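Chemist: Below are the sequence and a predicted model; questions follow.
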Amino acid sequence: MKAIVYEGFGAPDVLQLKELPKPTPKDDEVLIRVRATTVTAGDWRVRSRQLPRGFGLVGRLVLGSSRPRQPILGTELAGDIEAIGTGVSTFKVGDPVFAFSGTKMGCYVEYKCMPANGLLALKPATLGYEEAAALSFGGTTALDFFRRGQLQKGDKVLINGASGGVGTAAVQLAKHFGAEVTAVCSTVNLDLVKSIGADKAIDYTQEDFTRNGEAYDIILDTAGTAPFSRCGDSLKDGGRLLLVLATLKDTLSAPWQSLTTGKKVIAGPVKERAEDLRLLARLAEAGEFKPVIDRRYPFERMADAHRYVDAGHKKGNVVITVG
């Protein structure tokens, strides 16, 4: 099978197309013929090892020092089940599915085995493979942070970095849960965030949301530009700051700030849940959640897709078609 492999950290040119053996599912696994995958911010950070400030040493320990511990990137996919293990009864051959490998990665392949009881769900009939492949990363991230932040109907929510993969998912999910949503993005993305449900959009090149006198129940920061030191005064008493992207210092100081300020700061890894994939599928079926697709690239142009994501201007998701 074809796979995109990297044997050293660096620029997109480290990604190489190679032939690898086609995997065989274990008793509790399914074999998926991959139709689409994605390039997320997580992929480029792992590939380049450009991590938030303070996480350099941790990154070397987890990702590898001189060579990647996991030589195949990619966290999400959509495709068809081609074979099942002898112990699998929840899926059958031919089922269209989408899956999330999360921190294990390994989705830049033509075929992938996944545990049948893991982060795997039937593809919503309302979405094609490319859209379904982009359901998981942004959707599960937003759901986990909103869960930890105890998002309630009627909450006033600001999403900083609202036009990216996590941001566009967060706007739609916050609206689904009944929040009043303010989206912060650049000038060119104002219409986009309004089209997916934002009640108000702030152009960060023209207005600093921390100085407009507004206060919010929840601020979700996907861009890493709204630490508590900057936006604490924009939270209501009892408000919650959700740091999707945070430095090591901001992550470590979150418990102390929560204890001493009357406002809660939440940071740290996302908990991956199979039930979140099933929820996203139901919302997609109901027309309440749809991944935003910016660009599509063929599998052989993976490096070009990474170059585009590296530039930091993608809107929503970048999808890779496979085969």
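Modeler: That came through fine.

Chemist: can we go C-alpha only for contacts and neighbour counts from here?
Modeler: OK.

Chemist: Now Thr90: closest residue in space that isn't a chain neighbour?
Modeler: Ala116 (7.1 Å; C-alpha to C-alpha, 6 or more residues apart in numbering).

Chemist: Quick one: residues contacting the residue lying farthest from the centre of the chain.
Modeler: No residue in the chain sits farther from the centre than Thr86, which is 32.2 Å out by C-alpha atoms, centre = their mean. Thr86 makes contacts with 26-28, as judged by C-alpha atoms under 8 Å, 6 or more residues apart in numbering.

Chemist: One more to weigh against that first structure:
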Amino acid sequence: MKAVVVKRYGAPEVAVIEDRPEPSIKSNELLVRIEAVAVTAGDDRIRAARFPHGFAVPARLALGIRGPRRQVLGSAFSGVIEKVGSAVDGFTPGEEVAGMNGVRMGAHAQLAAIRSTSITHKPAGVSHIDAAGVLFGGTTALRFLRGRVHPGSKVLVNGASGAVGTSAVQLAALAGAEVTAVTSSANAPLASRLGAVHVVDYRTQQLDTLPSGFDLVFDAVGNIDRSLGLQLAAADGFAVLAVASLWDTARASARVITGPAQESASDMAHLLGLIEEGQLDPMTTSFGGLSAIVEAYKLVDSGRKVGNVVVQPWA
């Protein structure tokens, strides 16, 4: 099979296509033919060893010193089941599924071994491209918003045009919140279409000059720290730091929420259902086959990616 391999950390060009053996599966795993797979900010951080402040050393110790130990990246995918492990129930070969493979990754390839707890059935009305695209940002936004946003809540989303931000704006609006989106002026019409009531151009207004009193401050970029988040939040509001430094992560509290989103098959199914019902725009663009991975990484590196980017390993 063809796979994108990253043997050392570096620029997008370190990602190369190689022939690799078909993955073997354990009893609790499935072999999935990957029809579409996202190229996310998470993949980009690992490929470039560009981690939030303070995480460089622990991340390299966990992932690999000079390059990732798991050389095939890619977590959020959609595809078709090829084989099913002996201990797996509820899935059969030929079914269309979507999911996330966590730190095991391996989905930037034509075939991947996937844990049975990491997938859900893909609705027929949702394309593989959209299913793969929505999961990374969608599950992150859903995890941080759940239980904290209600009808009438005032929500600030910083980085409203990216993978996490576009989902956060839409999911908060669906919950009945009054959303203020921080993005560029070029993406202001998009933010409004997705449900933002107010749009702030970060190039002309500094974040620390925004009025306070938000019930939830959602930073999807990494340039709001604990102090600024609490400054912008109401006295009983929350600051969500989706890309937090090690120091802010260590000081997480009931009002300052950080850390990775937990992968949940039920959350994935919920997001795919919203797409099928026309309530959630997955905001996904396909770059084509695996040979487009370098260009996809360059876009993510630029910081100008809008929504989600996927590649299609069999294209």
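Modeler: Done, it's in. The structure displayed is predicted, hence computed values, not measured ones.

Chemist: Got a TM-score for the pair?
Modeler: The TM-score (TM-score structural alignment, normalised by the length of the second structure) is 0.94; 314 aligned residues with a C-alpha RMSD of 1.7 Å.

Chemist: got the residue ranges for the strands in the stretch 101-250 of the first structure?
Modeler: For the stretch 101-250 of the first structure, the strands defined by DSSP state E, counting those that start in this stretch cover 111-115, 120-122, 156-160, 180-185, 200-203, 216-221, 235-243.

Chemist: what's the counterpart of Leu242 of the first structure in the second structure?
Modeler: Aligned counterpart of Leu242 of the first structure in the second structure: Val240 (TM-score structural alignment).

Chemist: From Phe214 of the second structure, how far out is Leu73 of the second structure?
Modeler: Leu73 of the second structure is 37 Å from Phe214 of the second structure, where distance means C-alpha to C-alpha, to the nearest Å.

Chemist: Looking at those two, which is more packed in?
Modeler: Set side by side, Leu73 of the second structure and Phe214 show more neighbours around Leu73, with 28 against 25, by other C-alpha atoms under 10 Å.

Chemist: how big's the offset between the longest strand anywhere in the first structure and the second structure?
Modeler: Taking DSSP state E as the criterion, the first structure has its longest strand at strand 29-39. By mean C-alpha distance after the TM-score superposition for the first structure, the fitted strand 29-39 of the first structure averages 1.2 Å away from its aligned residues in the second structure.

Chemist: how far off strand 111-115 does that strand point, in degrees?
Modeler: Strand 29-39 of the first structure runs at 120 degrees relative to strand 111-115, counting by axes from the mean of the first three to the mean of the last three C-alpha atoms, to 10 degrees.

Chemist: Quick one: distance of the helix or strand just after strand 29-39 of the first structure to the chain centre.
Modeler: Downstream of strand 29-39 of the first structure, the first helix or strand assigned by DSSP states H and E is helix 41-48. Remark: helix 41-48 of the first structure is offset 12 Å from the chain centroid, using C-alpha atoms, centre = their mean, to the nearest Å.

Chemist: Can you pull out the residues in contact with helix 41-48 of the first structure?
Modeler: Identification of contacts with helix 41-48 of the first structure by C-alpha under 8 Å, 6+ apart yields 6, 9-12, 50-51, 63, 73-75, 306, 309-310.

Chemist: Which residue comes closest to Lys298 of the second structure once chain neighbours are left out?
Modeler: Leaving aside its sequence neighbours, Lys298 of the second structure sits nearest to Pro12 (C-alpha to C-alpha, 6+ apart; 6.2 Å).

Chemist: Next, please give the residue ranges for the helices of the first structure.
Modeler: Ranges of helices within the first structure are 41-48, 56-63, 129-133, 136-148, 165-176, 190-195, 228-231, 248-261, 274-285, 302-310, based on DSSP state H.

Chemist: Would you reformat those as TSV and include mean neighbour count?
Modeler: Below are these laid out as TSV (neighbours: other C-alpha atoms under 10 Å):
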stretch	mean neighbour count
helix 41-48	19
helix 56-63	14
helix 129-133	27
helix 136-148	22
helix 165-176	26
helix 190-195	17
helix 228-231	14
helix 248-261	15
helix 274-285	18
helix 302-310	19
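
Chemist: Met105 of the first structure is nearest to which of those?
Modeler: Closest approach to Met105 of the first structure among the helices of the first structure (C-alpha to C-alpha): helix 41-48, 8.6 Å.

Chemist: now the angle from the closest one to helix 302-310?
Modeler: Helix 41-48 of the first structure and helix 302-310 are oriented at 110 degrees to each other (the same axes, to 10 degrees).
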